[in-house]
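**Q** okay, structure incoming, though there's no sequence with it:
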């Protein structure tokens, strides 16, 4: 497998993007960027208050991630970003053609349990339903793979690497 320009680790809150992203980046030998770090303070305050973001809120955030991905062209990188809607992923692809998505997906009960045990994160478990309602899984014509989040982080990262190795960008 050649390292894609940029891998975007996507999925609803609680799937492990922040945990799996750095593990995947280490295995691919590229830098990692935490998508939450690209949020404007207003977005963090809104989510912390239990209010879901709307498309207008997400625009500047997606553009900042897209700029990072664009700047990594030819160098590679891994960035976490929920990228829940096709339109969001299209916006990222417009900024950085060639990005590949790793959709972390799993059972809602497992994800809710993981969210309820994490500490120090601004996203409350109460917003999980809005995340699932917004989620549009990867479509057949999108460059990416879906990886189940059951198991230990190291196992999930290994499944992601294996899925990326089998991924044929020409088929998307």
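**A** Thanks, I have it. Note that the structure is a prediction, hence the values are computed from the model and not measured.

**Q** use CA for all of it now, contacts and neighbours both
**A** Will do.

**Q** tell me, how many residues neighbour residue 134?
**A** Around residue 134 there are 14 other residues, counting by other CA atoms under 10 Å.

**Q** quick check: it vs residue 55, distance?
**A** The spacing between residue 134 and residue 55, counted by CA to CA, to the nearest Å, is 11 Å.

**Q** okay, and the common contacts of the two?
**A** Common neighbours of residue 134 and residue 55 are not found (criterion: CA atoms under 8 Å, 6 or more residues apart in numbering).

**Q** mind listing the helices for this structure?
**A** Ranges of helices in the chain, per DSSP state H, are 17-28, 41-48, 55-71, 86-95, 108-117, 128-134, 153-166.

**Q** may I see the buried residues of the second one?
**A** With burial defined by 16 or more other CA atoms under 10 Å, the residues of helix 41-48 counted as buried are 43, 44.

**Q** okay, the angle between that helix and helix 55-71?
**A** Regarding helix 41-48 and helix 55-71, their directions subtend 120 degrees when assessed with axes from the mean of the first three to the mean of the last three CA atoms, to 10 degrees.

**Q** again, but for the fifth one
**A** Counting by the same axes, to 10 degrees, helix 108-117 points 90 degrees away from the direction of helix 55-71.

**Q** and what of the fourth one?
**A** For helix 86-95 against helix 55-71, the angle between stretch directions is 30 degrees (the same axes, to 10 degrees).

**Q** the structure to be compared is supplied as follows:
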């Protein structure tokens, strides 16, 4: 199964991209880096530039139908850039409307808020997003990982890089269930 990793051209927290990417690969699935622009994305270690990664597909050239699930890594700037891009927001909304699972960590749920898909859902995130999630009609909890099956698609969310092990275990299990595995 192909798994979309949606990131902006810069600002993604590197470990929140690379650890889930490795978990998807280890699970036998194919990660695909989708961004709002072609070329490479610039990852960060908090506020310092880290590595660059090649974009596999732009959001304009990608379709929800070709993927089984979506991962939204964090980083402060990454989701802020994504939520300002109408095609990226529509791409995220498309996964939810199609009933496909969405995994998001740290600041990643900002894009879910912008897509208008958190009403009635329970999520966790970096603590500074709790008011945004509540204002969008969602419930925010302070948990290592939260799996919410209460809507058309399952949301798997985590708070921060320290939660990556639990996050990766939870979302790979949910992705396997969604693919019938």
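**A** Received, thanks. These figures come from a predicted structure and were not determined experimentally.

**Q** would you pull the TM-score for this pair?
**A** The TM-score (TM-score structural alignment, normalised by the length of the first structure) is 0.43; 114 aligned residues with a CA RMSD of 4.5 Å.

**Q** give me whichever of the helices of the first structure is most buried.
**A** helix 17-28 (a mean of 21; mean count of other CA atoms under 10 Å).

**Q** so which elements touch that helix?
**A** Where contact means 3 or more CA pairs under 8 Å, 6 or more residues apart in numbering; DSSP states H and E, helix 17-28 of the first structure is packed against strand 7-10, strand 32-33, strand 78-80, helix 153-166.

**Q** what number of residues lie near residue 48 of the second structure?
**A** 9.

**Q** same thing with the one 4 residues further on?
**A** If you count neighbours by other CA under 10 Å, residue 52 of the second structure ends up with 15.

**Q** what sits closest to it if chain neighbours are left out?
**A** residue 42 (4.6 Å; CA to CA, 6 or more residues apart in numbering).

**Q** coming back round to it: how about the helices of the first structure in a markdown table, adding distance to residue 7 of the first structure?
**A** Output for the helices of the first structure, formatted as a markdown table (distance: least, CA to CA, whole Å):
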| stretch | distance to residue 7 of the first structure |
| --- | --- |
| helix 17-28 | 9 |
| helix 41-48 | 23 |
| helix 55-71 | 9 |
| helix 86-95 | 11 |
| helix 108-117 | 22 |
| helix 128-134 | 21 |
| helix 153-166 | 9 |
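
**Q** wait, which of the ones you listed is closest to residue 102 of the first structure?
**A** Ranking those by proximity to residue 102 of the first structure (CA to CA) places helix 153-166 first, at 7.0 Å.

**Q** that closest one vs helix 17-28, what angle?
**A** Angle, helix 153-166 of the first structure to helix 17-28, by the same axes, to 10 degrees: 60 degrees.

**Q** which strands or helices does helix 153-166 of the first structure pack on?
**A** Contact analysis of helix 153-166 of the first structure by 3+ CA pairs under 8 Å, 6+ apart lists helix 17-28, strand 144-148 as its packing neighbours.

**Q** out of the helices and strands packed on helix 17-28 of the first structure, flag the one nearest residue 88 of the first structure.
**A** Per CA to CA, nearest to residue 88 of the first structure of those: strand 7-10, 10.8 Å.

**Q** other SSEs contacting that closest one?
**A** Using 3+ CA pairs under 8 Å, 6+ apart: strand 7-10 of the first structure touches helix 17-28, strand 78-80, strand 100-105.

**Q** just put those in a markdown table and tack on distance to residue 66 of the first structure.
**A** Listed next are these as a markdown table, based on distance: least, CA to CA, whole Å:
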| stretch | distance to residue 66 of the first structure |
| --- | --- |
| helix 17-28 | 16 |
| strand 78-80 | 10 |
| strand 100-105 | 12 |
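
**Q** to residue 87 of the first structure, which of those lies closest?
**A** Closest among these, using CA to CA: strand 100-105, at 13.6 Å.
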